[in-house]
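Chemist: build me a model:
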Amino acid sequence: MDILKNLELKIAEAIKHFKEQLAGIRGGRPSSKLVEDVPVEYFGQKLTIKQLGSISIIPPREIQISVWDRNAASAVLKAIESSNLNISANLESSLIRINLPSLSGERRQELIKVAKKEAEEARIKIRGIRDEINKEINRQFSACARGASASAGKGGSASAGEEKKISEDDKFKFKEKVQESVDKTNEEIEKILENKIKEIEE
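Modeler: Got it, this is the predicted structure:
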């Protein structure tokens, strides 16, 4: 059913957005995910850092970005410094160095709160998708039922049950499938959040 396919696409998009939001929250160890999707304005185009250079991790707390086009290096540096990552970077020719300070206990708790907020927003988004899909199921069922009644009123030979594309039983089955997908997605959100919290606490 197209409705359930639409559900899968919307959920996948919501999870992708959730992961992207968490990637922007730094953990206890440096990660390329922290900076790779930072948007960069370059010659009228909006690109990401991973499209403009290679990212390396230098233990214990350094991220290096080797910008392929030297002319783009200053734009990458500006993008990092103007992002909401609260990190500073140094530019040496086409190489950008980011030294991440260790996280204090207080800062870790702040970041965990931000991660939990993102998870709650993701759950709210999923609930909204569920409600939207259920309304569409109801709409299609009602439209089919009205069509069947109109056909019967004109002397059509098909019964209402035969005319419906979505029977009442099917309507509830589809809604059950929707809820199953939502429950599974909420479990996935919780696992992603747990992994992020572990990353912050490292």
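Chemist: from now on I want contacts and neighbour counts done on CA atoms only, so please keep to that.
Modeler: Noted.
Chemist: checking Ile98 next. Helix, strand or coil?
Modeler: strand (DSSP: H, G, I helix; E, B strand; the rest coil).
Chemist: who are the neighbours in contact with it?
Modeler: For Ile98, the contact set (C-alpha atoms under 8 Å, 6 or more residues apart in numbering) comprises 62-64, 87-90.
Chemist: distance of it relative to Gly44?
Modeler: Relative to Gly44, Ile98 is positioned 26 Å away (C-alpha to C-alpha, to the nearest Å).
Chemist: try Glu8
Modeler: 34 Å.
Chemist: state the helix or strand in which Gly28 lies.
Modeler: Using DSSP states H and E, Gly28 is not contained in any helix or strand.
Chemist: quick check, it in contact with Ile112.
Modeler: No. Counting by C-alpha atoms under 8 Å, Ile112 is not a contact partner of Gly28; they are 11.5 Å apart.
Chemist: of those two, who's got more company?
Modeler: Ile112 (22 against 18; other C-alpha atoms under 10 Å).
Chemist: do a quick rundown of the helices in this structure.
Modeler: With DSSP state H, the ranges of helices along the chain come out as 2-23, 49-52, 73-82, 105-153, 160-163, 168-201.
Chemist: ok, which of these comes nearest Ser94?
Modeler: helix 73-82 (5.5 Å; C-alpha to C-alpha).
Chemist: next, the buried residues of the closest one.
Modeler: Neighbour counts over helix 73-82 (16 or more other C-alpha atoms under 10 Å) mark 73-77, 79-80 as buried.
Chemist: and this one, so I can compare the two:
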Amino acid sequence: MFDTKPYEARMSAAVAHFQEELKRVRTGRAHPSMLDSVQVEAYGQKMPLNQVANVTAAEPQLLTITPFNPSNIQVIAAGIRQDQSLGLNPSDDGRVIRVPIPPLTEERRKLLVKQTSEKVEAARITLRNVRQDALKEAKRRKEAKAVSEDDLKTIEKSIDASIASFNAQLDASFKEKEKDILTL
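Modeler: Purely as a prediction, here's the structure:
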């Protein structure tokens, strides 16, 4: 019999990746995961920010970064400034780095919704590719007489049901994020 579990696992991974991508989209409120993409040159190599400092959202419009080693303050601030996609300007007082999160303009909010919808489409394409792979494998097995015609139809229905379920998850995540972005 044909096992759809590996394909469902790939679909689940695609949805999980999409949800991780959504965390990086700014909503106008400070969230520590906004800085997950920041790499810092510390101890002679590039490291993720969360490995050299503690990041907290002290206020809705302010991130506070406390370095584990105070000598890394300058490289952390530089790392945040270098990540142009964030558009943030950190300031430090010698012990703590404060990153004010500027409010989003209406135009910027609409642009973020558009970018997010592009991420949704990319995730859907990934799901369709997994579906195609699964159907190709099922048809190959049918031609090899490993599965019957009826089994093939059952497999197709199962895969299509999985795709519908994962697409619904994508839609729900997108609607929630869209509401977050557009809320002032």
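Chemist: ok, back up a step: out of the helices of the first structure, nearest to Leu34 of the first structure?
Modeler: helix 2-23 (5.5 Å).
Chemist: just checking, what packs against the closest one?
Modeler: Contact here means 3 or more C-alpha pairs under 8 Å, 6 or more residues apart in numbering; DSSP states H and E; on that basis helix 2-23 of the first structure packs against helix 105-153, helix 168-201.
Chemist: reformat those as TSV; add distance to Lys33 of the first structure.
Modeler: As requested, those are exported to TSV (distance: least, C-alpha to C-alpha, whole Å):
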stretch	distance to Lys33 of the first structure
helix 105-153	15
helix 168-201	12
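Chemist: out of the ones you listed, the one nearest Ala12 of the first structure is which?
Modeler: Of those, nearest to Ala12 of the first structure by C-alpha to C-alpha is helix 168-201, at 9.2 Å.
Chemist: returning to that earlier point: now do the shared contacts for Gly28 and Ile112 of the first structure.
Modeler: Contact with both Gly28 of the first structure and Ile112 is made by residues Ile200, according to C-alpha under 8 Å, 6+ apart.
Chemist: count the residues that sit near the spatially closest residue to Gln64 of the first structure that is not a sequence neighbour.
Modeler: Nearest residue to Gln64 of the first structure, sequence neighbours excluded (C-alpha to C-alpha, 6 or more residues apart in numbering): Arg97, at 4.7 Å. Neighbour count of Arg97 of the first structure, defined by other C-alpha under 10 Å: 18.
Chemist: could you list every residue that touches Arg97 of the first structure?
Modeler: 62-65, 89-91.
Chemist: out of those, flag the one nearest to Gln21 of the first structure.
Modeler: For the contacts of Arg97 of the first structure, the nearest to Gln21 of the first structure is Ile63 (19.3 Å; C-alpha to C-alpha).
Chemist: state the distance from that closest one to Ile192 of the first structure.
Modeler: 23 Å.
Chemist: who has more neighbours, these two?
Modeler: Ile63 (21 against 17).
Chemist: isn't the more buried one right up against Asn90?
Modeler: No. Assessed by C-alpha under 8 Å, Ile63 of the first structure is found out of contact with Asn90, at 10.7 Å.
Chemist: just so I know, which of the helices and strands packed on helix 2-23 of the first structure lies nearest Lys19 of the first structure?
Modeler: helix 168-201 (7.9 Å).
Chemist: ok, back up a step: let me know the closest of the contacts of Arg97 of the first structure to Leu103 of the first structure.
Modeler: Glu62 (13.7 Å).
Chemist: if I look at the nearest residue to the closest one once chain neighbours are set aside, how far off is Lys113 of the first structure?
Modeler: Nearest in space to Glu62 of the first structure, with sequence neighbours left out and distances taken as C-alpha to C-alpha, 6+ apart, is Asn99 at 4.6 Å. Between Asn99 of the first structure and Lys113 of the first structure the distance, using C-alpha to C-alpha, works out to 24 Å.
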